[in-house]
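**Q** pasting the structure only:
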């Protein structure tokens, strides 16, 4: 065996992204939902996954439930921990996208800097930022998990929208207000955006 083979990195021997995408007959892309707690991010993400699945598209949803309980279970909600939370999510997402999987993330990700970091890690060409723009008033009225009530009482510190700021995306690929749009209407708009991006040429 040629001893010089040892100097080549393992990446030279690994299958490329195009090989994975050819196998799956789809392109990998990141659909990144951002918005306040209770805005409808996870609901729309799950509905989108179901519709794509029906069309034979392989997807993976990443959200607080499956990330905070696993890979990020050592992180809290300090500013530094929030940044690290999104950084790790983006690194994991990049692996999925590079495997040709349509990856759907539903995280508050409250400011442009943190979302720009995620887009930079994943790749801007593969990153579709979806702003679920449902108002604070509507999210607080729903208060699905009772979090806003606790935040108002001071029981939850640094709660986005109450005691911590939320910065709306500057140039989202799509904006959805679930106070106006039904889940079906939101998913319809998403399919119009996403399907052309993931179809193999």
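**A** Nice, I can see it. Everything quoted here is computed from the prediction, not taken from an experiment.
**Q** only C-alpha atoms for contact and neighbour calcs from this point on.
**A** OK.
**Q** So which residues make contact with the one helix or strand residue 22 maps to?
**A** If you go by DSSP states H and E, residue 22 is part of helix 17-24. Helix 17-24 has contacts (CA atoms under 8 Å, 6 or more residues apart in numbering) with 27-28, 58, 98-100, 200.
**Q** By neighbour count, which of those residues wins?
**A** residue 28 (30 neighbours; other CA atoms under 10 Å).
**Q** if you skip the residues just before and after it, what's nearest to that residue?
**A** residue 100 (3.7 Å; CA to CA, 6 or more residues apart in numbering).
**Q** quick one: secondary structure of the one you found?
**A** Of the three states, residue 100 takes coil according to DSSP: H, G, I helix; E, B strand; the rest coil.
**Q** Settle this for me: it is touching residue 27, isn't it.
**A** Yes. Contact criterion CA atoms under 8 Å: residue 100 and residue 27 qualify, at 5.2 Å.
**Q** Give me the buried positions along the strand or helix carrying residue 85.
**A** If you go by DSSP H and E, residue 85 is part of helix 79-98. Counting neighbours by 16 or more other CA atoms under 10 Å, one finds that the buried residues in helix 79-98 are 83-90, 92-94, 96-98.
**Q** just how off-centre is that helix within its chain?
**A** 9 Å (CA atoms, centre = their mean, to the nearest Å).
**Q** Now tell me what touches that helix from outside.
**A** Everything outside helix 79-98 that qualifies as a contact, by CA under 8 Å, 6+ apart, is 17, 28-30, 60, 62, 67, 72, 75-76, 102-103, 109, 114, 117-119, 121-123, 126.
**Q** Second structure for comparison follows:
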């Protein structure tokens, strides 16, 4: 073997990984990783979307899954700042969230998206983006009726709308186009959070996504 010149730097050689560092199955191939997906929870304000997404994320992380929750309010702060609540801006917001979700899911992260996405064409655009990259996409309709949501009124939006302080509230004085054929419809007003999460988890399990 050649000896490096005096005072020089020895060449760097890659060290092959030890057998203990390589995990393979009996056939010698790396074990498959569970498929990632975007799970979009659509529904009215105060329907329970964020509560279910956070609870589902906790269960999935306990099972060792890589999960991110793309909360609509946080995305508006950091990615959609300056957008309003007219139809065009709402669609732009939904498409931006869909882009981030598909990017995460395509790279092995389960993306949970509790975002209203009130218009069918906006949701369909997100579905098409996922289909184009063969990335699994699951639409969950959290189907809590407006009468129940307005009583919950987690953010006080229904009270503000009733008082004339805001307008354009989805499901009240702005349209909410219910999904015609979601992968799963959850009547959250009749279920506990744990029961709703179990229903979503069971659906994902049936599809081989968890």
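**A** Sure, I can see it. Because the structure is predicted, anything quoted here is derived from the model rather than measured.
**Q** May I see the buried residues of the helix holding residue 22 of structure 1?
**A** Buried, per 16+ other CA under 10 Å, within helix 17-24 of structure 1: 17-18, 20-21, 24.
**Q** picking that back up, do you know how far the residue nearest to residue 28 of structure 1 is from residue 186 of structure 1?
**A** Separation of residue 100 of structure 1 from residue 186 of structure 1 (CA to CA, to the nearest Å): 24 Å.
**Q** what's the mean gap between the helix holding residue 85 of structure 1 and the aligned bit of structure 2?
**A** After superposition onto structure 2, helix 79-98 of structure 1 sits on average 0.7 Å from its aligned residues (mean CA distance after the TM-score superposition for structure 1).
**Q** and that helix, which stretch of structure 2?
**A** Counting by TM-score structural alignment, helix 79-98 of structure 1 pairs with residues 87-106 of structure 2.
**Q** Look at the residue most central in space within structure 1 and tell me its secondary structure.
**A** For structure 1, the residue nearest the mean C-alpha position is residue 105 (2.0 Å; CA atoms, centre = their mean). Using three-state DSSP, the structure places residue 105 of structure 1 in strand.
**Q** now, which of the contacts of helix 79-98 of structure 1 lie within helices?
**A** Counting by DSSP state H, the part of those found in helices is 17, 67, 114, 117-119, 121-122.
**Q** what's the farthest-apart pair in those?
**A** Greatest spacing in those, by CA to CA: 17 and 114 (25.8 Å).
**Q** Now do the contacts for residue 118 of structure 1.
**A** Listed by CA under 8 Å, 6+ apart, the contact set of residue 118 of structure 1 reads 86-87, 90.
**Q** Map it across to structure 2 for me.
**A** By TM-score structural alignment, residue 118 of structure 1 lines up with residue 126 in structure 2.
**Q** Stretch 49-66 of structure 2 aligns to what range in structure 1?
**A** With TM-score structural alignment as the criterion, stretch 49-66 of structure 2 aligns to 41-58.
**Q** follow-up on the earlier one: quick one, which of the ones in helices among the contacts of helix 79-98 of structure 1 are buried?
**A** For these, buried by 16+ other CA under 10 Å: 17, 114, 117-119, 121-122.
**Q** Reformat those residues into CSV and put distance to residue 166 of structure 1 next to each item.
**A** Listed next are these as CSV, based on distance: CA to CA, whole Å:
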residue, distance to residue 166 of structure 1
17, 35
114, 11
117, 16
118, 16
119, 18
121, 22
122, 22
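**Q** List just the nearest of those to residue 170 of structure 1.
**A** Of all these, residue 170 of structure 1 sits closest to residue 114, with 12.7 Å by CA to CA.
**Q** Can you tell me the closest non-neighbouring residue to that closest one?
**A** residue 83 (6.4 Å).
**Q** which residues in structure 2 form strands?
**A** Taking DSSP state E as the criterion, structure 2 carries its strands at 38-42, 67-69, 110-114, 137-142, 184-186.
**Q** mean deviation of the last one from structure 1?
**A** Translated: strand 184-186 of structure 2. Following the fit onto structure 1, the mean deviation recorded for strand 184-186 of structure 2 is 0.9 Å by mean CA distance after the TM-score superposition for structure 1.
**Q** With the fourth one instead?
**A** Taken over the aligned residues, the distance from strand 137-142 of structure 2 to structure 1 averages 0.4 Å (mean CA distance after the TM-score superposition for structure 1).
**Q** Equivalent analysis for the second one, please.
**A** Superposed on structure 1, strand 67-69 of structure 2 shows a mean distance to its aligned partners of 0.5 Å (mean CA distance after the TM-score superposition for structure 1).
**Q** Just list what that strand packs against, helices and strands only.
**A** Judged by 3 or more CA pairs under 8 Å, 6 or more residues apart in numbering; DSSP states H and E, strand 67-69 of structure 2 is in contact with helix 49-62, strand 110-114.
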